[in-house]
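In: Pasted the sequence and its predicted model underneath.
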Amino acid sequence: MAGDDTSPDRPTRRNSRKHERAGSRRGSEQSERTRRDYLKYSGAVLGGTLLAGCTGNSNGEAAETTTESETRTTTETATQTPEEDTSYSVSMAPVGEVTFDAPPESWIAYDGGYADMGVALGKCDSMTGIGGAGRYYTYYYDELPGVSIDRDTIENNQLSDAGMSKEIFYELDNEVHVMDPEMLKNWFGWKQEDVDEITNNVAPFVGNLNFRREDEWHNYRYYTLYEAFEKVAELFQEQDRYEAFETLHDNFIANIQRQLPTADERPNVLLVYAGSDRPEEFSPYRLNDKGTSKKQWNDLGVGDALAGTGIEGLSTTDRGKIDYETMLEIDPDVIMLRAHERKSATEFRETVLEFMRSHPVAKELSAVQNGRVYRGGYLFQGPIHNLFLTERGAKQLYPDVFGEVTGDAELFDRQRVADIVTGEF
């Protein structure tokens, strides 16, 4: 199967059904109120009735006398207990502080990393869609007893299908948008007034684009994977689950790092993107930018093969590519190739690696000759993804220590992860 990603850093706007669905949304908006508008309207009518003192009922019975009504109202007012204020705030760059009356009951993320955070916090059922389903990999959930995601809902409600238009935000009518609004402005042409409109009429944004750190427009704070995860836990008021994940993660990483070879015995890695089974050109990534998509490689202590070469990583403004001749000048110990995450390790070796072995230039690369070309992991990864990808990376890089990548060795407790997600911890 060819690479499922169509672009190395953002999905192409898929236009099949786009105009049909957009037309449907416009018709829907013209013919009915949104759920939130209806609730606000109903609340106003109900409140008005109560304030009016219930002047009558459907059976036409006489209204209570003024004296009786005033007496009961006075008594109720005297004995009524004030409602407890359950509001709370979450502060995350670039939006800043956002206040919620209660945890959101419906939400959508732009990318699979934030979607995975929501799943880790037990919010599978309230996720209404995603930015693009193609890069949200959910097959690892199959290894977690009792954890699943409704792929039909995710695939039927993709923001990218509607060209990231405001209409689909109105249609899905979520209570929070877990995404960075600056991404909408810099990737999809939104204006600040568009962000304000959706914030005021639908729901706020909470999120920070942190999978890489090479975009010039991102001139505000970045968050590590677990810093962002903690903010999402605050958003959903699931701090206990977050803390359980943090403990599991820290112990897992510490256990792996204790077993790593010394620094001078670790390989250097070239991380690139190419969606073809017969790749000729590659978009390079830099491991030194500390983006969340490189977390496992940094935790596993590898060197960046592009260090000192002058080659910059892929960004919004840098779309440069390298070929096999450039690779041969670098001759990395290991090549990690993104955009093949729906292949198994064996399928990848039988397609991409076999092509490289037959290529007149690629076959001269040490990594190709030694069979050290692997799948490079997700562009967007959350805490569950990261556990699996770190385990896989440890096997890819250090098979003598952790076992072959095609083997069945497990380096962390799947049941423990499932228990945290399902609340049994």
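Out: Looks like it came in fine. Numbering: from 1, shown residues only.
In: make it CA atoms for all contacts and neighbour counts henceforth
Out: Will do.
In: any chance you could map the strands in the stretch 101-250 of the chain?
Out: Here the stretch 101-250 of the chain has its strands, by DSSP state E, counting those that start in this stretch, at 107-109, 127-130, 176-178.
In: With distance to residue 262 and mean neighbour count as extra columns, can I get those in JSON lines?
Out: Supplementary listing: the strands of the stretch 101-250 of the chain in JSON lines, determined by distance: least, Cα to Cα, whole Å; neighbours: other Cα atoms under 10 Å:
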{"stretch": "strand 107-109", "distance to residue 262": "39", "mean neighbour count": "26"}
{"stretch": "strand 127-130", "distance to residue 262": "41", "mean neighbour count": "23"}
{"stretch": "strand 176-178", "distance to residue 262": "40", "mean neighbour count": "22"}
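In: Among the ones you listed, single out whichever gets nearest to residue 27.
Out: Nearest to residue 27 among the strands of the stretch 101-250 of the chain is strand 127-130 (20.8 Å), distances taken as Cα to Cα.
In: hang on, the earlier thing: of all the strands of the stretch 101-250 of the chain, which one comes closest to residue 155?
Out: That would be strand 127-130 among these, by Cα to Cα, at 7.1 Å.
In: and the comparison structure, right after this:
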Amino acid sequence: MVRDSDALPNATRRDYLKGGSGLLVGGLLAGCSSGSGDTTTTAGTSTETTTGTTDNTTAAGGPYSVSMAPMGEVEFEEVPETIFTRLTHLAGMAFALGRGNDVNAMHAPGYYDALWNQFTPRLPGVELDWTGLYSSWTTSKEKLYSLDSDVHLADPASVLALDNWDMADIEEVETNISPWFGNQYSHRHTEPPAAYADSYEYYTLWEMFEKVAQVFKDEKKYEALAAIHDDVLATIEADLPDASDSPSIVMGGFSDPSAPYIYNVDTPGFLTAHVRPFNPVDAFGDDVKSGSRVDMEALAQADPDVILVFGGLHPSYNMSEIRTTLKDDPVGQTLTAVQNDRIYPQGGRYQGPILNLFQLEMTAKQLYPDVYGEWPEYTEGPYPDIPAEEQFFDRDEVAAIITGE
């Protein structure tokens, strides 16, 4: 099973680069990625693959190619400028590479602009504006012609699953407009449409990010951020309590606290990349399928130690109201998480690399405050200003990588 929380070697990627030819210059790690053996699950089977800095890419100008399932080898004449996306894990990768404002389409742009900009205030000099973009969840071929994007950072398998799309349409867009380059079903390792079943592979968030960085010939930024990610995982692993001490968790959308949507915390896929490193215990176990809606009685029967509220950092959410509603409910007030005031906000499910760094830090503090430091009581506003000595990563360094400074 591919996991974002694969065990780290004794030395992190940053240690490796510092010890070799890599140099930290202005917050960026110079040098390229070394090859590494990664396990990739393909349609339910696990195979060893070797990844390097590029897949047949050229060092300078001219055509180049990058390979990722389900597309296979994708050729580019030049580095893309305008970027079509659907889901925010890929839009977030463009953002991490300093290309966030080159995105011209995404699912629910107003919502995700507001959510992502709860984190940008902690990244000096980083700005993002996704307001007014085309909302692309149910996109049409005609709209793609109108946008005329240089690359479609979207999974063609997921687009094929939309109404009024067939393989001829997918191929027409690739031929007449620009390539597809994306992978959605790695979110929970679910089955793609039959037409792509034989070519599909599942990637971790950071494996996919490496591929996207190759598309934009910006492997240095990927390497610098991946080194920070390795450091964050190493920090978590160094002090992680025994699995027997793990709190039970319910993670879900609580816009209606009496009937929340529940998402499993221990399934494979990048939707849980910020929770799985903590050996989470799902309060519902296998009794509830991810994305299901439950009532208060079912929540009480699960009786979680911790409740994680997806989207809780979004300005439209009112964490105080959610807590009060649960405390005032005759059934909700019996929950262990409610009685112990352990109801915490989260960010986005389709997280990109930058949100993943923040969400690893916040989840560590929410699950194990005695180990990783207290998570501030959050009611509204941007991501809390954590004291520097309690941060899992340097905000200035991450900001400098994004902006290229």
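Out: Yep, it's here. Worth saying up front: this structure is predicted, and the values here are computed from it rather than measured.
In: Fetch the TM-score of the aligned pair.
Out: With the length set by TM-score structural alignment, normalised by the length of the second structure, the two chains reach a TM-score of 0.75; 327 aligned residues with a Cα RMSD of 2.2 Å.
In: on that earlier part again, among the strands of the stretch 101-250 of the first structure, which is nearest residue 89 of the first structure?
Out: So among the strands of the stretch 101-250 of the first structure, strand 176-178 is nearest, using Cα to Cα, at 13.0 Å.
In: Check the mean deviation of the closest one from the second structure.
Out: With mean Cα distance after the TM-score superposition for the first structure, strand 176-178 of the first structure departs from the second structure by a mean of 0.3 Å once superposed.
In: which residue sits farthest out from the middle of the second structure?
Out: For the second structure, the largest distance from the centre (Cα atoms, centre = their mean) belongs to residue 330, which lies 35.9 Å off.
In: and that residue, how far is that from residue 310 of the second structure?
Out: In this view, residue 330 of the second structure and residue 310 of the second structure are 23 Å apart by Cα to Cα, to the nearest Å.
In: What of residue 351 of the second structure?
Out: For residue 351 of the second structure relative to residue 310 of the second structure (Cα to Cα), the value is 11 Å.
In: do residue 348 of the second structure as well
Out: 6 Å.
In: same deal with residue 261 of the second structure?
Out: For residue 261 of the second structure relative to residue 310 of the second structure (Cα to Cα), the value is 10 Å.
In: Give the intersection of the neighbour lists for the two.
Out: 252-254 (Cα atoms under 8 Å, 6 or more residues apart in numbering).
In: need those residues in a markdown table with secondary structure, can you?
Out: Formatted as a markdown table, these follow (DSSP: H, G, I helix; E, B strand; the rest coil):
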| residue | secondary structure |
| --- | --- |
| 252 | strand |
| 253 | strand |
| 254 | coil |
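In: still on that earlier bit, what about the strands of the stretch 101-250 of the first structure, which gets the closest to residue 148 of the first structure?
Out: strand 127-130 (12.0 Å).
In: Would you mind measuring from the equivalent of residue 352 of the second structure over in the first structure to residue 221 of the first structure?
Out: Taking TM-score structural alignment, residue 352 of the second structure has residue 382 as its aligned residue in the first structure. For residue 382 of the first structure, the distance to residue 221 of the first structure equals 19 Å [Cα to Cα].
In: How about residue 373 of the first structure?
Out: 34 Å.
In: Between those two, tell me which one has more neighbours.
Out: residue 373 (23 against 11; other Cα atoms under 10 Å).
In: residues touching the residue mapped onto that one from the second structure, list them.
Out: Matched by TM-score structural alignment, residue 373 of the first structure corresponds to residue 343 in the second structure. Residue 343 of the second structure is in contact with 306-309, 323, 337, counting by Cα under 8 Å, 6+ apart.
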